[in-house]
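Next comes the sequence, and after it the predicted model I'd like to discuss.
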Amino acid sequence: MTRTGRRPGNPGTREAILTAARDAFSRQGYAGASVRRIAAAAGVDPALVHHYFGTKDELFTAALELPFTPAKVLPQVIAGDPDGIGERLLRTFLGIWDGPGGQQGLAALRTMLARDAEVGLFREFLISQVLRRAVEEYGLPDAAVRVPLAASQLIGVVLVRYVLRLEPLAGASVDWIVATVGPTIQRYLTGELPAPGPAD
């Protein structure tokens, strides 16, 4: 991923930092991972991490190899009242994959899902950096239940539309998908839900 205004640096050093970052974010989550510990695992000074990647958020994005940052996604989701969060969330999410960097994002997603060690990266991005932040922004109750349910719909739509390419989702307009699936995500996030029962 090209980052204007920042020298590429030594490829070996950059990769060592990214490897350490992927491991840290997967194991400890975004909040638990620190730039200092990532730098120590990579055998470099923390200042070098900031020099190559900028902020912790930018390092997380580089580790994911996604063409967008959580900081750019979240404002679009919370830019209104909670009654429309399901529609905004789905429309924003589809806009990412339909956008100019969508193919790069899908390639990164396929790679992460194929490697057990990196599944946690995508989970951390979607759950902690987007959904949980949005739920906390609105003060919605029962986040531990609502967030995974909403994630199941978002991930399902992305996999069916862009990876499996099953109709009618593969060829449908964003408006149709939002109108069809958005209300379900809205109910998961703001509607009444039964208490989750124990697994069989």
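Thanks, I have the structure now. Residues are numbered from 1 along each chain as shown.

Every contact and neighbour count from this point should use C-alpha atoms.
Fine.

So which bits of stretch 182-195 are buried?
Of the residues in stretch 182-195, those with enough neighbours to count as buried (16 or more other Cα atoms under 10 Å) are Gly182, Pro183, Thr184, Ile185, Gln186, Arg187, Tyr188, Leu189, Thr190.

Which helix or which strand is home to the fifth one?
So the one you mean is Gln186. helix 174-190 (DSSP states H and E).

tell me which strands and helices that helix is in contact with?
Contacts of helix 174-190 with other secondary structure elements, assessed using 3 or more Cα pairs under 8 Å, 6 or more residues apart in numbering; DSSP states H and E, are made with helix 85-98, helix 143-158.

now what about the first one, what contacts it?
Spelled out, it's helix 85-98. Applying Cα atoms under 8 Å, 6 or more residues apart in numbering, the contact partners of helix 85-98 are 68, 73, 76-78, 102-103, 105-106, 154, 158, 174, 178-179, 182-187, 189.

does Ala172 sit in a helix, a strand or a coil?
For Ala172, the assignment made with DSSP: H, G, I helix; E, B strand; the rest coil gives coil.

residue boundaries of the helices in the protein?
With DSSP state H as the definition, the chain shows helices at residue ranges 11-32, 35-42, 46-53, 56-64, 70-77, 85-98, 102-114, 116-123, 132-138, 143-158, 174-190.

Could you name the stretch from these that's closest to Leu166?
helix 143-158 (9.9 Å; Cα to Cα).

Report the inter-axis angle for that closest one versus helix 116-123.
Put simply, helix 143-158 runs at 100 degrees to helix 116-123, going by axes from the mean of the first three to the mean of the last three Cα atoms, to 10 degrees.

buried set for helix 143-158?
In helix 143-158, the ones that count as buried by 16+ other Cα under 10 Å are Ala143, Arg146, Val147, Pro148, Leu149, Ala150, Ala151, Gln153, Leu154, Val157, Val158.

here's the one I want to compare it with:
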Amino acid sequence: MTPPVPEHPAAGLTAPPGRRRGRRPAGQNTRDALLGAARSEFSERGYQGARVRSIATSAGVDAAMVNHWFGGKEGLFVAAMDLPINPEQLIARLLDGDLADLGERIVRTFLSVWDANAGGAFVALLRSVATHEQAARMMREFVSQTLFAKLAAAVGPDRSDLRAALCGSQVVGLGMARYVIKLEPLASADVATLAATIGPNLQRYLTEPLH
């Protein structure tokens, strides 16, 4: 992820003559405003469809500020895709409970986070993986290294790489069907129903023998 960038020394100075009224001064929460606008734009349009000028307009800043803070559209995309919860904390939360209920707990946790903002950054990734290698890499790392590999290593008896990939296929597929394709009745089903029906698949992938 792109590390936080310190405020520019000139931050907060009065906008120069000619800047349109109502535009946000360059150093006044510019980075946060751009990230918020980018998350909305990428979630709605995916990487290819998102426009830097549109993001800057939504944030109330000049488009040049994207290059200033993030080096361009790709850097902004990487920073905007920051997970809503620290992966280590997420793993600890998932492992805190009866191991027999782990699969349902995974589904319930992910859906609760995604439903809160209609999929949010995860939807942007899903819409971009087919056309943008950076998004595909982020998704692969999230599935194979950041989350499921660690879960599988913690609870799986063997073949943790395969177990992690199987779990990733289930969760990514669920996100695609619910938030991108909006496949009914899955798209409008309540979290409890999906946790009860999909959770056992994840449970088998993680803890039961793989033939």
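Great, that's in hand. Because the structure is a prediction, the values reported are computed rather than measured.

and of the helices of the first structure, who's closest to Thr4 of the first structure?
helix 46-53 (10.7 Å).

still on that earlier bit, mean offset of the helix holding Gln186 of the first structure relative to the second structure (after superposition)
Its aligned residues in the second structure lie a mean 0.6 Å from helix 174-190 of the first structure after superposition (mean Cα distance after the TM-score superposition for the first structure).

Which stretch of the second structure is that helix matched to in the alignment?
Here helix 174-190 of the first structure aligns to the second structure at residues 191-207, judged by TM-score structural alignment.

circling back: could you dump the helices and strands packed on helix 174-190 of the first structure into JSON lines and include distance to Val35 of the first structure?
Output for those, formatted as JSON lines (distance: least, Cα to Cα, whole Å):
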{"stretch": "helix 85-98", "distance to Val35 of the first structure": "27"}
{"stretch": "helix 143-158", "distance to Val35 of the first structure": "27"}
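
For Phe25 of the first structure, find the nearest of these.
Per Cα to Cα, nearest to Phe25 of the first structure of these: helix 143-158, 18.7 Å.

For that closest one, grab the matching residue range in the second structure.
Using TM-score structural alignment, the residues of the second structure aligned to helix 143-158 of the first structure are 160-175.

how much does the matching stretch stray from the first structure?
Distance for stretch 160-175 of the second structure, averaged over aligned residues: 1.0 Å (mean Cα distance after the TM-score superposition for the first structure).

just to revisit the earlier point, can you add distance to Thr4 of the first structure and give the helices of the first structure back as JSON lines?
Supplementary listing: these in JSON lines, determined by distance: least, Cα to Cα, whole Å:
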{"stretch": "helix 11-32", "distance to Thr4 of the first structure": "16"}
{"stretch": "helix 35-42", "distance to Thr4 of the first structure": "21"}
{"stretch": "helix 46-53", "distance to Thr4 of the first structure": "11"}
{"stretch": "helix 56-64", "distance to Thr4 of the first structure": "13"}
{"stretch": "helix 70-77", "distance to Thr4 of the first structure": "17"}
{"stretch": "helix 85-98", "distance to Thr4 of the first structure": "21"}
{"stretch": "helix 102-114", "distance to Thr4 of the first structure": "18"}
{"stretch": "helix 116-123", "distance to Thr4 of the first structure": "24"}
{"stretch": "helix 132-138", "distance to Thr4 of the first structure": "28"}
{"stretch": "helix 143-158", "distance to Thr4 of the first structure": "30"}
{"stretch": "helix 174-190", "distance to Thr4 of the first structure": "32"}
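
What angle do helix 85-98 and the helix holding Gln186 of the first structure make with each other?
Note on geometry: by the same axes, to 10 degrees, helix 174-190 of the first structure and helix 85-98 are set 130 degrees apart in direction.

How far off centre is helix 174-190 of the first structure?
18 Å (Cα atoms, centre = their mean, to the nearest Å).

so how far is Arg6 of the first structure from Tyr52 of the first structure?
Taking Cα to Cα, to the nearest Å as the criterion, Tyr52 of the first structure is separated from Arg6 of the first structure by 7 Å.

As CSV, the buried residues of stretch 182-195 of the first structure with distance to Ala134 of the first structure would be great.
Formatted as CSV, the entries for those read as follows, by distance: Cα to Cα, whole Å:
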residue, distance to Ala134 of the first structure
Gly182, 16
Pro183, 17
Thr184, 17
Ile185, 13
Gln186, 12
Arg187, 15
Tyr188, 13
Leu189, 10
Thr190, 12
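
Of those residues, which is the nearest to Leu131 of the first structure?
When these are compared for distance to Leu131 of the first structure, the smallest value, 9.4 Å, is given by Leu189; criterion: Cα to Cα.

Could you pull up the residues touching the closest one?
Residues touching Leu189 of the first structure, when contacts are defined by Cα under 8 Å, 6+ apart, comprise Gly86, Val135, Leu140, Arg146, Val147, Ala150.

ok, 6 Å please
The neighbours of Leu189 of the first structure, taking Cα atoms under 6 Å, 6 or more residues apart in numbering as the test, are Arg146.

what's the nearest residue to Pro82 of the first structure if we skip its chain neighbours?
Tyr138 (6.7 Å; Cα to Cα, 6 or more residues apart in numbering).

Leu83 of the second structure now?
For Leu83 of the second structure, the closest residue by Cα to Cα, 6+ apart turns out to be Ala121, at 7.5 Å.
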